[in-house]
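Novice: here is a sequence with its predicted model. Questions after.
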Amino acid sequence: MQNRSLETLACPEFDLAVTLDSGQTFHWEAHGTGFVGTIGEAPLYVEQRGDELLVTKGAAGIARNYFALDHPLDEICRSFPDDAAMSAARDFGRGLRILRQPEWECLAAFITSSMKQVAHIRQMSRAIRERWGQPHRLDDLELFSFPSAVRMAAATEQELRDCALGYRAKNLLATAERVASGAADLHAWRELPDSELRERLCELPGVGAKVANCVMLFAYERLRAFPIDVWIERVLKEKYFPRARKVTAERLRVFCDKYFGEHGGYAQQYLFHHARKATPRGR
C-alpha cells in the first residue's frame, strides 16, 4: 500500500498477526507486510509497526473499535488465574485481543465452523464472499465484504453446498431467513442479559452452546462467555482435571464460569490459541 493512503493509529499491548490468526475471524489475508480485509462494508489494509498500526486513510476509528484497542489488556491478563497452563498461554499469546465483529457475519461464520478446521472455514468464507458479497476496490485489489442475511436468504441450499458447506448449508440458510425476516433481531439482542442472549442464539438452526458462546464473545463483547470446543475441552481435562475419569460438559461449564470469571472469554482465547499453535496436533 502507498504510505500516502495510510494513517497511523496507536496500538499499545497489541499483536495484529496473533490476533488475526487466533481463530476468531476467517477472512483476513496477508498482503505485503500487512493484511487486507473488510470491516463491515469498509475495505482495509492494516500493518503493524511496533506500537502503531498503519491503516487505510479514514478508517482509523473503525479499526480502533474492531480491534478493541480500548480494552485494558494488561489489566485483563493480570486477572487470569495464576496457574501453569494459563501463564504459559498468556505469555505465548501476548498482545491477543478479542475482536468486535458484526453480529451477522460472526454468527454465519461460526455456523459454518462446525466440525471444520480453520483452513477449511477460511475457504468457505472466501467462497461465500466472492459469490454473494459486495465488491470493494482497495488500490489495485478487489475485496468482498460478507453478504447480508437478506442476500444469503435468497441463495439456495445447493448453491451453499457448492461452497463446500455440506450439511451446514441448510442451517445457514434457515438462520439467514430468520435474520432477514426480522424474526431474529440480532442488533436488538444486544440489550439482553447473557443468559437470555445465549438462549435466543441457541434457538437458531446450527447454533449450539459452543457457537452461541463464540458469537457472544466475538460479536456481542460478552467477555465472560467461554466457548468450549474439542481443543479447550482437552486443555481443561488435561490441565485442570488430570485425575478425573469422566468430566461432564456441565461440570466444565460451571468450573469455567467460576474459575476464569469476568474475563473468561479472554482466558479461553489465550488457552485455545496456545493449544492450537504450540502443540504438535495443530489444527
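Specialist: Structure's in. What do you need?

Novice: only C-alpha atoms for contact and neighbour calcs from this point on.
Specialist: Noted.

Novice: please enumerate the strands of the stretch 1-150 of the chain.
Specialist: For the stretch 1-150 of the chain, the strands defined by DSSP state E, counting those that start in this stretch cover 6-10, 29-31, 34-39, 42-49, 52-56, 135-138, 141-144.

Novice: count the neighbours of the closest residue to residue 210 other than its chain neighbours for me.
Specialist: In space, residue 210 comes closest to residue 227 once its chain neighbours are excluded; the distance is 4.9 Å by CA to CA, 6 or more residues apart in numbering. For residue 227, the neighbour count with other CA atoms under 10 Å is 23.

Novice: repeat for the one 3 residues further on
Specialist: Counted with other CA under 10 Å, residues neighbouring residue 230 total 10.

Novice: quick one: the helices in the stretch 1-150 of the chain?
Specialist: 16-20, 60-66, 73-78, 84-92, 103-112, 118-132, 149-153 (DSSP state H, counting those that start in this stretch).

Novice: any idea how far residue 246 lies from residue 252?
Specialist: 11 Å (CA to CA, to the nearest Å).

Novice: looking at these two, which is more packed in?
Specialist: residue 252 (17 against 9).

Novice: how close does the more buried one get to residue 232?
Specialist: Taking CA to CA, one finds residue 252 at 10 Å from residue 232.

Novice: repeat for residue 98
Specialist: For residue 98 relative to residue 232 (CA to CA), the value is 17 Å.

Novice: A further structure is provided below for comparison with the first:
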Amino acid sequence: MTDICTIDLNTKTPFSLDITLSCGQAPRWEYSEGWWIGVVLEDVIKIRQTDNTLEFTGCDGEFIRDYFCLDYDLNEFYKKFSDDYLLKDAFEKLRGLRIVRQDPWECLLFQMTVNKIRTKGDYDRITRIAKGVGKELIFEGRKYYSVPGAEIISESGLRTLKTCNIGYYATNIFNTAEKVIEERDWAEKVSVMDYENAVAYLSGFKGVKRSVAEWVLLLSLKRYDIFPVDTHIRDFFVKNYMKDYHFSKTGSNAIDSTVRDVADKKFGSYAGYAMEYLFNMNNEFIEDFIKS
C-alpha cells in the first residue's frame, strides 16, 4: 500500500482543495472516491482534505506547500475587498480558492491548447500529447502519462507530435518547444519583467497569444498583478464595474486594454486573484462538485 503523508493546515487562512482543483485552472486532475488524482510533470499525485489536514502521496510536503501556495495569506485579500459587493459574494461561495503554482512549461503547454472556456475531462489536448509523446506511469494499477518536456517534444519530432490529433496546435507547440530550448531561462526572465514586457516576451513564442501569456504569468509565476481578459471577463467586467464608462475607441483590443487599466487601478497587486474569483463565481464544474 502506498504510504500516505499529511500536512496540518494553518487554520488562520482558508484553503479548499476541492474548490481549488474543481475550478479547472490546472490540467489533468480528477476526483474519484474521495481523492483527487493528478499528474504534474512526471509525478502522479493523490490528495484529499479532511477538515484542516491534507493527506497525500506521490510527492513531498514541500511540493504540496509550493504547488498550492499555502503560504499565501488569503485573509489579506478578503479584507482589502470586503466592501466589493461582487467579490464579497465570491468570497463566501469560493472560500479557500487558491491559485496554484503550476510548472511554467506545463502551464504554457496547457494554455496553448485549452479551449476559451476551461474544460475538464480525461482526453483534452494536453492529455493526447501526454499519451502520444510522454512517458507511461503506473500508479495503483492504472496507466497515466507524463507531460513531455520541450526536449522530448523536440527529439520526438513534429511528425510524431502531429499523430496526437491536435491539429494546427502541433506546429505551434513544436516551434515553442524549440524556442524554450534556446532560452532555457525564459521563465526566470519573464517573472521579473513588468506587465507589458512580460506579455510581449511570451507573445514572441509561436502560437502564444496575449491571453495565453497572461494566464501563464498568473498561473505559474505568481504574478498576481496580471488580469487576463477574454470575452467572458470583458463582458462581465464592463457590465458590473464600468456601467457608466464611455470608450474612446471601439474594438475588443481597445476595450480589453481599458478593462486591464481599470482592473489595475481597482485591484492592484490582487488583480489576478480578483479575476480568478470573479471568473469562477458561476463555474459549472465547481457548482456540480459542491452539489455532489
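Specialist: Arrived safely, thanks for sending. Worth saying up front: this structure is predicted, and the values here are computed from it rather than measured.

Novice: TM-score of the superposition?
Specialist: The TM-score (TM-score structural alignment, normalised by the length of the first structure) is 0.87; 277 aligned residues with a CA RMSD of 2.6 Å.

Novice: that older thread, now the helices of the stretch 1-150 of the first structure in CSV, with distance to residue 221 of the first structure and mean neighbour count?
Specialist: As requested, the helices of the stretch 1-150 of the first structure are exported to CSV (distance: least, CA to CA, whole Å; neighbours: other CA atoms under 10 Å):
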stretch, distance to residue 221 of the first structure, mean neighbour count
helix 16-20, 15, 19
helix 60-66, 11, 17
helix 73-78, 14, 14
helix 84-92, 20, 16
helix 103-112, 10, 23
helix 118-132, 22, 18
helix 149-153, 21, 18
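
Novice: possible to save those helices as TSV with distance to residue 33 of the first structure?
Specialist: Putting these into TSV (distance: least, CA to CA, whole Å) gives the following:
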stretch	distance to residue 33 of the first structure
helix 16-20	11
helix 60-66	17
helix 73-78	25
helix 84-92	22
helix 103-112	26
helix 118-132	20
helix 149-153	33
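
Novice: out of these, flag the one nearest residue 209 of the first structure.
Specialist: helix 103-112 (11.5 Å; CA to CA).

Novice: mean shift between that closest one and the second structure?
Specialist: Its matched residues in the second structure lie on average 0.6 Å from helix 103-112 of the first structure after superposition (mean CA distance after the TM-score superposition for the first structure).

Novice: can you list contacts of that helix?
Specialist: 25-26, 121, 124-125, 146-149, 165, 168-169, 171-172, 186-187, 206-207, 211, 214-215, 218-220 (CA atoms under 8 Å, 6 or more residues apart in numbering).

Novice: how about stretch 57-67 of the second structure?
Specialist: With CA under 8 Å, 6+ apart as the criterion, stretch 57-67 of the second structure contacts 2-7, 43-47, 71, 100-102.

Novice: secondary structure element holding the corresponding residue of the second structure for residue 264 of the first structure?
Specialist: Matched by TM-score structural alignment, residue 264 of the first structure corresponds to residue 271 in the second structure. According to DSSP states H and E, residue 271 of the second structure maps onto helix 271-279.

Novice: quick one on the thing from earlier: including distance to residue 200 of the first structure, could the strands of the stretch 1-150 of the first structure go into CSV?
Specialist: Below are the strands of the stretch 1-150 of the first structure laid out as CSV (distance: least, CA to CA, whole Å):
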stretch, distance to residue 200 of the first structure
strand 6-10, 37
strand 29-31, 32
strand 34-39, 25
strand 42-49, 29
strand 52-56, 36
strand 135-138, 32
strand 141-144, 29
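
Novice: now the ones you listed in a markdown table, with mean neighbour count and distance to residue 155 of the first structure?
Specialist: Shown next, in a markdown table, are the strands of the stretch 1-150 of the first structure (neighbours: other CA atoms under 10 Å; distance: least, CA to CA, whole Å):
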| stretch | mean neighbour count | distance to residue 155 of the first structure |
| --- | --- | --- |
| strand 6-10 | 17 | 37 |
| strand 29-31 | 14 | 26 |
| strand 34-39 | 19 | 22 |
| strand 42-49 | 21 | 23 |
| strand 52-56 | 22 | 32 |
| strand 135-138 | 15 | 18 |
| strand 141-144 | 16 | 17 |
